[in-house]
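*Asks:* prediction below, plus the sequence it came from.
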Amino acid sequence: MPKVTLSGPHTHKGKPVTAGDTIEVSDEEAKWLERRGRIAPPAVSHSPIVTAPQTGKKPKQENGDHGAD
């Protein structure tokens, strides 16, 4: 049985549930809720941010003059 997170209030098995609640439903119930836009989109997985290794060097600064006379 899939678990779904609701995007709005709903009554499930006679009990009120609110937006953001996760409930366990049958495949048919999940399809019914999805067709009606009642399922919240899946949460975005926050993977660690990968950055370039630090070299200890300062970035090269541009000359602000740019040759304008």
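*Replies:* Ah, there it is. From a predicted model like this one, the values you see are computed outputs, not experimental measurements.
*Asks:* from here on, contacts and neighbour counts on C-alpha atoms
*Replies:* Will do.
*Asks:* quick one: list the elements packing against the host helix or strand of residue 32.
*Replies:* Remark: residue 32 resides in helix 27-35, with elements defined by DSSP states H and E. Under the contact criterion of 3 or more Cα pairs under 8 Å, 6 or more residues apart in numbering; DSSP states H and E, helix 27-35 touches no helix or strand at all.
*Asks:* what count of nearby residues applies to the residue nearest to residue 11 when sequence neighbours are not counted?
*Replies:* Counting by Cα to Cα, 6 or more residues apart in numbering, residue 17 is the residue found nearest to residue 11 once chain neighbours are left out, at 5.9 Å. Residues contacting residue 17 under the criterion other Cα atoms under 10 Å number 16.
*Asks:* here's the one I want to compare it with:
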Amino acid sequence: MKRGPETGVVLEPMKILVPTGDPAATKWFESIGLEVVEVECSSLVGPRNSGSIHCAAGSIIRDPEPIGY
């Protein structure tokens, strides 16, 4: 893999949510030090061709980024 996967939702610094079914992507994320949380979402995104987990998550309201991170 020359570059990283194109889908995922950052949950917090160094932690990402990804769909199951792409072990190469999970391995790549882990190789750069991220904690990976996999979820099964094919029943949500597949039937309607509605993108992937990032599109399904929609907008996420986040706490401000920690100072100095």
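*Replies:* Received it, and whenever you're ready, just let me know what you need. The model shown is predicted, which means the values in this text are computed figures rather than measured ones.
*Asks:* what does the TM-score come to for these two?
*Replies:* For these two chains in superposition, a TM-score of 0.29 is obtained (TM-score structural alignment, normalised by the length of structure 1); 30 aligned residues with a Cα RMSD of 3.3 Å.
*Asks:* the helix holding residue 32 of structure 1: which residues count as buried?
*Replies:* 30, 33 (16 or more other Cα atoms under 10 Å).
*Asks:* next helix or strand past the host helix or strand of residue 11 of structure 2?
*Replies:* Per DSSP H and E, residue 11 of structure 2 falls inside strand 9-12. Going down the chain from strand 9-12 of structure 2, the next helix or strand is strand 15-19, by DSSP H and E.
*Asks:* packing partners for that next one?
*Replies:* strand 9-12, strand 35-39.
*Asks:* next helix or strand past that strand?
*Replies:* Assigned by DSSP H and E, the successor of strand 15-19 of structure 2 is helix 23-31.
*Asks:* quick one: list the elements packing against that following helix.
*Replies:* Here helix 23-31 of structure 2 touches strand 35-39, going by 3+ Cα pairs under 8 Å, 6+ apart.
*Asks:* quick check: buried residues in the strand it packs on?
*Replies:* 35, 36, 37, 38.
*Asks:* so which of those residues is the closest to residue 18 of structure 2?
*Replies:* residue 38 (5.0 Å; Cα to Cα).
*Asks:* which residues touch residue 11 of structure 2?
*Replies:* Contacts for residue 11 of structure 2 (Cα atoms under 8 Å, 6 or more residues apart in numbering) come out as residue 17.
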